[in-house]
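Student: Whatever this is, show me its structure:
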Amino acid sequence: MPIRLSGMSSGLDTDAIVQALVSSYSTTKTNLEKAQTKLSWKQDAWKTLNTKVYSFYTGKLSAMRLSSSYSKKTSSVSNSTIAKVTASSGAVNGNQKLIVKQLASAGYLTGGVISATKDGEKASVTGSTKLSEITGMGDYANGGTLKVKATASGGTKTVSLTSDMTVNQFVAALKDAGLSANFDSGNQRIFINSKTSGLDGEFTLEGADGNGTGALKALGLLTSSEAKNNYSTVAGWTDADVVANAKSAYNSKIASYNKTIQSYLAGNSSLKNANETTLAYRKEYAEIYAAKLSYEDTYDADGKLVSQTATAASRAEAFKAVNEKIDALKNSDRKKELEDRKAAGEKLNDTETAELDEFNSRIAAAEKVAGDLGNDTLLVTRTRKETVNDDGSTTAVMEDNDIDKYIKGISSAIKTNEETIASNMEAIYNLHKEVDSSFDETSFDADSATEDNALITVDFAEGDTLDAATAANSANKLASDLIASYKAQREEAKTKLAQYEEAQKKADAGQASAADNELLGIGSSSGSAAVRITGQDAIIELNGATFTSNTNNFSVNGLTIQALSVNSASDPVTITTDTDVDGIYNMIKDFFKEYNEIVNYMDEKYNASSAKGYEPLTDDEKDAMTDTEIEKWETKIKDSLLRKDNTLSTISNSMKTNMLKSYEINGTKYNLSSFGIATLSYFTAGDNEHGAFHIDGNADDSQTSGNTDKLRAAIASDPDTVVEFFSKLTTEVYNDLTKRMSRTNLSSAYTLYNDKQMNTEYSNYSTKISEWETKISEKEDYYYKKFSSMESALSKLNSQQSSLSNYFS
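Tutor: Take a look at the predicted model:
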């Protein structure tokens, strides 16, 4: 709104006069705004009611139409300690006999107590204890392999052990193989169980070789019988088995070695590229920056140099020098030529691609340096630092500022990469020496190493016999060691098997020692032997038929049975299934509760007190009232918005009429009163509650709780009639509401009121208000121009009078 200075000559309050002249226009606009506000409140009132009805329509009303909603059953058991039973709608009424023969359980392996040995002393095992530190482990963990077969996860998985593997890592490997596992540090035992109960969750854990079996025993995870079986298997290896196992292990290790070598080669390539490009370029441009710096010296009173600070002017020059390099690279004719050719779809050769990559890498490096060293927060001062030598003298140095540290940091990164490359190459050489102890490290270096010459290609030499295979692989250190290892495992297994057999003979003769019993797992509650419990399915017998489940839960012909404990065939449990009278009764009662709430709400809105003389408040009117007064005023209007509304009356009357209809079932007519459901008399019902229904005998209804409960009796004696009646009744109400909530030109789908029409009316109000605002503005401008002309005329008149007065003075 423009600022107007008026009335200077006339002395009139022009603004007040203009506002009075356009007041009739303003009143019209205000009335339109009030009408629009009232319409908005009415829309909200209808939305609230529509939400209530729609919720009822899609919820309880819709469910009551379906006979399946009344198919409620209840079941009880004669002994609740044996089983818990629930019935669905499909359950058959009557008595059934249940015998729980067996409960489902998961497979468990409780490990024996284990210990560790550190520095020759016995120690407790923790999650970070290495397998090589476990008492009795020896070299078993170095290359030992376990086989895990978990039925639930399918297939057999291997767990490879290493000396450096920790207990926590071992437990994690078992989990990855499909088992549940945990190490209990308090009890010093490893606990393993299947992830699911029943036979489907069963598992096996065994050594894939002698080392694996030995590792399981050291970890307390080998039962006495399993140990004997495993040792029996290994002791029975033929020479061909020894060679085959050694060859398989060899090929596995070579594949692992080569995978490691590939990783080292890839890492070296990345580090070498960083040193030769990214880091080298950054160092180059950082040194260009540093070379442009000038330092201003500061001395103390004794003339000692105490600091050197890079001047702001030189820093600006340094920054400019780096940016000039960036501009030169970006604007290079050669770079533009290569980019244009590439953009045109031409394929650059390898040399040209490398050349364009170098341009981009140098630009990125220079921009990185400019951004890092152009930072105003950098410390650019070198400070004197004195250190006292052993002889009492002092040595003074100027400590690096942030720019010096930045350049040295790049150099340090380059050096670290070079050291890592050298370390990786040493690791590659060592892997080759694992196979060939005479391997020549000069065969390749970091610059010439590729997969073609760095990967191990030595094969396991074939041999017809064990001796022949040993001789053929004499120059192959890894193959020779594996053959010797598997041969030693066979001999150790023979010795262990003999020990088991001897201990068993002594036990049979009653002459077993404590060591013999420990070996056999007899009376060993705290030794290294494990305890195994196999998983099993639950088994029940219902009416003579047998059912199994991998859990203790069964679903049989509409019954959900949870087996809790076992009972004998001579003492079966009786399951009694019947119609759930209370369930059906409560469903009907809840239906009427929601229906009554909606009908009472409709009557309350329809019969609301008149708000004649009340209109929405303007801002000026609100300023003159308290918040409480405003709230009461607006509530009065909002409560009356649906008063005597024709649409509301039609909906309410229709619902009430449909609820009073009668339906013939098997030759007899029924209505709600047949089941003790009716409205109260005019004088008994409360205000706006004349359309609400009450159920005789309903304990929650003080008005009718003392009457005979006809509804519950009907459900118990003739449930089919009850279901058919209420299904027909609610279907009628549902269908009628469906028609009334259908989409029309004036209303949207599932809407009881003309929401589209109201939205149009609201939009029309907005248009009219905008038009009247324009009219008011135009009228104001018209009157202000008139008054402005009057003020100009008066000003000229006053000026002329002043001139005449001067002539006569």
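Student: can we go C-alpha only for contacts and neighbour counts from here?
Tutor: Will do.
Student: Now do the SS call for Thr560.
Tutor: Secondary structure assignment for Thr560 (DSSP: H, G, I helix; E, B strand; the rest coil): strand.
Student: Now Phe693: closest residue in space, sequence neighbours ignored.
Tutor: Leaving aside its sequence neighbours, Phe693 sits nearest to Thr679 (C-alpha to C-alpha, 6 or more residues apart in numbering; 4.4 Å).
Student: How many residues are close by that neighbour?
Tutor: For Thr679, the neighbour count with other C-alpha atoms under 10 Å is 16.
Student: how close does it sit to Val599?
Tutor: Counting by C-alpha to C-alpha, to the nearest Å, the gap from Thr679 to Val599 is 12 Å.
Student: I'd like to know how many residues surround Lys605.
Tutor: 23.
Student: What ranges does the stretch 301-450 of the chain have for its strands?
Tutor: Counting by DSSP state E, counting those that start in this stretch, the stretch 301-450 of the chain has strands at residues 305-310, 381-388, 394-398.
Student: tell me the most buried of the ones you listed?
Tutor: Among the strands of the stretch 301-450 of the chain, strand 305-310 has the highest mean neighbour count (mean count of other C-alpha atoms under 10 Å), at a mean of 18.
Student: Tell me which other helices or strands the longest helix seen in the chain touches.
Tutor: The longest helix of the chain (DSSP state H) is helix 755-808. Counting contacts by 3 or more C-alpha pairs under 8 Å, 6 or more residues apart in numbering; DSSP states H and E, helix 755-808 is packed against helix 14-21, helix 23-56.
Student: Using TSV, lay out the ones you listed together with distance to Tyr289 and mean neighbour count.
Tutor: Converted to TSV, these look like this (distance: least, C-alpha to C-alpha, whole Å; neighbours: other C-alpha atoms under 10 Å):
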stretch	distance to Tyr289	mean neighbour count
helix 14-21	69	15
helix 23-56	69	16
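Student: Of all those, which one comes closest to Gly667?
Tutor: Closest to Gly667 of those is helix 23-56 (C-alpha to C-alpha; 31.3 Å).
Student: rewinding a little: mind checking how far the longest helix of the chain is from the chain centre?
Tutor: 64 Å (C-alpha atoms, centre = their mean, to the nearest Å).
Student: Kindly report the same for stretch 169-181.
Tutor: 24 Å.
Student: list the buried ones in it?
Tutor: 169-171, 173-175, 177-181 (16 or more other C-alpha atoms under 10 Å).
Student: With stretch 274-283 instead?
Tutor: 274-275, 277-283.
Student: Check the gap between the residue nearest to Thr704 when sequence neighbours are not counted and Met659 for me.
Tutor: Computed as C-alpha to C-alpha, 6+ apart, the closest residue to Thr704 that is not its neighbour in sequence is Asp696, at 5.0 Å. According to C-alpha to C-alpha, Asp696 and Met659 sit 17 Å apart.
Student: quick one more, to check against the first:
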Amino acid sequence: MAIRMTGLTSGLDTESIVAALMEAQKSKKTKVENKKTKLEWTQTIWSGLNKKLYSFYTDYAGKMRFQSSYLTKKAASSDSSVLTATAKSTAANGSYSIKVSQLAAAQYVTSAKLGTYKTKDEGGNDVDTAVTSKTKLADLGFDTSGSSVIEIKSGDKKINLYVDQDTTVADFVQKLKDAGLNASFDEKQSRFFISAKDSGADSKFTISHTALSADQTAAKDALLQTMDYSTLSSSDQGTVKQVLSDLQNAQTTEAKTAAYKSLQDIADAAAKTKVTDYYTKQLTEKYTNEYITTETVTDDEGNETTVEKLTDAGRQALKDANLDNDIYVDDDRLAVVKNKLIAQNVKKDLATDGYKKSIEDAVTYGSVDAGVAEKATRDADIIVAVDNYADQISSGTGVAASSGLTKLGLDNIDGSAVKENASGTGMAVIAAADSVVQVNGATLTSSNTTLNVNGLTLDLVSASDKEVKVTVSNDSSAVYDSIKDFVEQYNSILSEMNKYYYASSARGYDPLTDDQKKEMSDDEVEKWETKIKDSLLRRDNTLEGIMQTMRTTMTGTTVTASNGKTYSLANLGITTGKDYKEYGLLHIKGDEDDEDYADSTNTLENLINEDPDVVQEVMSKIVTDLYSNLNKKMAATTMSSALTFYNDKEMTKQVTQYEKDIKEWKTKLADMEDRYYKQFTAMEKALASLQSQQSSLASYLGS
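Tutor: Here you go, the predicted model:
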């Protein structure tokens, strides 16, 4: 910024002069700021109006355009302790005789309370231990010596759990969940709680314990041997078990193909691990021989001992890898080479393209040294083992074995009800059941406690021997209330638009500056700004178009009903008011809440009772037209977004332009102010120079 000389020589109040000069220029920026503020206020107003208009469009016009909105029925039950009823618009009027014989129920199983089981403490003594989710079924006495299978059937789903020495309570619970059941083991109660997720006879489930036959067991063992099961990781073993379970559930071509793929992938991964381990061992031996040597030393007593020492190559490799340390002794260096350097070098070698290819080739073509058969052989052996197992499973069922489930407080469950024993410690089963209802003598069923029949919804509360009467009739008051609610919402949104469109002018009112606000009270500022905001949509063309559309559609549309007569809204007793300043608000003549027309005949109510079809046809057609016309008003354009009644895009673009203009004005005004100060500074300098020359001349003249 240039040095500003403020009247030192001229004596002028430069600051005030520049401020006065700038005031006129700043007013141009202020005008742009005012336009931006007003436009932002307008955006806010339109945003609120748009939300209300869209809500009216979807929630009221969107609903009342359908004839079904005028077909409301009501249903009354003579005994709500047995059932309650509601009626759709399609329900036939009349009286229904209903008897609830049975309520739907979901199958529910509660196991017997499990006792403790014996484990060994640290001293090897037998101790009683409570059952938990981690308890193994074998510890509870479940026979795992053969091929025990717990089969769970729920609907079309069948899940098998192969029980071995590692199968836990949690595994059993998870399989129940996999079958689509609710299941848990409550450790405090020491019981299993199992239930169907839905009520109804179709949701019945069964749980049974079987053992594979000798041939099936042999086929299973052969498949496990083919997979070298005992060497697999626990995760891969779990996958193999799942394959066995899936094959027992289905022996289709698709199931077998999926089994081939899954097991072959595991076999390939196992082969790669074996080959990698083989090369790891080879490389480890290579680097060990290269870096470490052994020597025989004799102590003072003549005893010979073999000791390990680093070779020169080992010492150099340690330095090259930056793993040496000045404070190390030989034993330290030897330990680093054995425990770190060799492993690093092996890992590095295995990552080279050469070893990667060697491993891939061994997995594909086999390796005698690594004990890996070629992939084609592995794949073929797996296919044979899978096919053999699937054939044995499909040839017959396993041997029944009910004793296992008793160890879990259960028994084979076929869906039948089971009462708990007299001591209150045994298994209890609630059988799945459908609701059974007689409607006018006909027996109907439902999988839950709700029954839908002929447009009637029956909510069943309790079974009873007595008949309940349900009466269905027209609910004219509900239809009337729906139309009244629609009219009220229409008037509400139209009133708000009228307020803005017919607002008083705010000419001469501009948004206040910060300095102006400081000179006014908060109440005065609010009143000032409200005056401006209320007038922003005065005589707005977009607003006028929406209002005109709504008024014209509602009061100008005529409908020819099925009786051949032509009706308008006025023929239904819905009309505009006596005061023209209401600008199109609607009144329902004879409505008790309408101050102007409460004493008139309620034509709408009479028509709903006497000729509801006319009301239905006229109202639905007029509201359909309104819905369609409002939809057209929301059509997306280059100036407005979809589902928007105003030019939101255009306004946003204009606000952005105002922001750009204001920024440019700030720069322009700053430059202008600097220019004024430079000019006054130049004047001060010139005056100072002139004054100096005058003084010098005067001194020469001796004055």
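Student: hmm, back to that, export the buried residues of stretch 274-283 of structure 1 to JSON lines and append columns for distance to Arg4 of structure 1 and secondary structure.
Tutor: Output for the buried residues of stretch 274-283 of structure 1, formatted as JSON lines (distance: C-alpha to C-alpha, whole Å; DSSP: H, G, I helix; E, B strand; the rest coil):
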{"residue": "Ala274", "distance to Arg4 of structure 1": "72", "secondary structure": "helix"}
{"residue": "Asn275", "distance to Arg4 of structure 1": "74", "secondary structure": "helix"}
{"residue": "Thr277", "distance to Arg4 of structure 1": "71", "secondary structure": "coil"}
{"residue": "Thr278", "distance to Arg4 of structure 1": "68", "secondary structure": "helix"}
{"residue": "Leu279", "distance to Arg4 of structure 1": "69", "secondary structure": "helix"}
{"residue": "Ala280", "distance to Arg4 of structure 1": "71", "secondary structure": "helix"}
{"residue": "Tyr281", "distance to Arg4 of structure 1": "68", "secondary structure": "helix"}
{"residue": "Arg282", "distance to Arg4 of structure 1": "66", "secondary structure": "helix"}
{"residue": "Lys283", "distance to Arg4 of structure 1": "68", "secondary structure": "helix"}
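Student: helix/strand/coil for Ala380 of structure 2?
Tutor: helix.
Student: can you count the residues close to it?
Tutor: 13.
Student: again, but for His209 of structure 2
Tutor: His209 of structure 2, neighbours per other C-alpha under 10 Å, totals 24.
Student: check contacts around it.
Tutor: Going by C-alpha atoms under 8 Å, 6 or more residues apart in numbering, His209 of structure 2 touches 148-151, 400-405, 412.
Student: A helix includes Leu61 of structure 1, no?
Tutor: Yes. Applying three-state DSSP, one finds Leu61 of structure 1 inside a helix.
Student: Please name the nearest non-neighbouring residue to it.
Tutor: Thr730 (6.2 Å).
Student: got a list of what the aligned partner of that neighbour in structure 2 touches?
Tutor: Thr730 of structure 1 maps onto Val623 in structure 2 when the alignment is built from TM-score structural alignment. Neighbouring residues of Val623 of structure 2 by C-alpha under 8 Å, 6+ apart: 61, 64-65, 554.
Student: thinking again about what came up before, in strands only, show me the contacts of His209 of structure 2.
Tutor: 148-151, 400 (DSSP state E).
Student: Of those residues, select the buried ones using a PyMOL command.
Tutor: The following PyMOL line selects those of those that are buried, judged by 16+ other C-alpha under 10 Å:
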select buried, resi 148+149+150+151
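Student: okay, the ones in strands among the contacts of His209 of structure 2 in JSON lines with distance to Thr167 of structure 2 next?
Tutor: JSON lines is the format used below for these (distance: C-alpha to C-alpha, whole Å):
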{"residue": "Ser148", "distance to Thr167 of structure 2": "11"}
{"residue": "Val149", "distance to Thr167 of structure 2": "11"}
{"residue": "Ile150", "distance to Thr167 of structure 2": "11"}
{"residue": "Glu151", "distance to Thr167 of structure 2": "14"}
{"residue": "Ala400", "distance to Thr167 of structure 2": "20"}
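Student: Measure how buried Ala312 of structure 1 is and give me the count.
Tutor: Applying other C-alpha under 10 Å, I find that Ala312 of structure 1 has 13 neighbouring residues.
Student: Do I have it right that the residue nearest to Thr704 of structure 1 meets Arg712?
Tutor: No. Under the contact definition of C-alpha atoms under 8 Å, Asp696 of structure 1 does not touch Arg712, with a separation of 9.5 Å.
Student: circling back to that earlier point, and the strands of the stretch 301-450 of structure 1: which comes nearest Asn707 of structure 1?
Tutor: Short answer: strand 381-388, nearest of those by C-alpha to C-alpha, at 98.7 Å.
Student: In structure 2, what stretch matches that closest one?
Tutor: Structural correspondence for strand 381-388 of structure 1: none found in structure 2, per TM-score structural alignment.
Student: ok, the nearest residue to Tyr486 of structure 1 once chain neighbours are set aside - contacts?
Tutor: Here the nearest residue to Tyr486 of structure 1 in space, its sequence neighbours aside, is Val242; by C-alpha to C-alpha, 6+ apart that works out to 5.7 Å. Contact analysis of Val242 of structure 1 by C-alpha under 8 Å, 6+ apart lists 466, 483, 486-487.
Student: Which residue ranges of the stretch 151-300 of structure 2 form strands?
Tutor: Using DSSP E, counting those that start in this stretch, strands in the stretch 151-300 of structure 2 cover 157-163, 181-186, 191-196, 205-211, 292-298.
Student: Nearest to Ser133 of structure 2, out of those strands?
Tutor: Closest of the strands of the stretch 151-300 of structure 2 to Ser133 of structure 2 is strand 181-186, at 6.9 Å (criterion: C-alpha to C-alpha).
Student: and that closest one, how far from the chain's centre?
Tutor: 26 Å.
Student: For it, which helices and strands make contact with it?
Tutor: Using 3+ C-alpha pairs under 8 Å, 6+ apart, the elements in contact with strand 181-186 of structure 2 are helix 169-178, strand 191-196.
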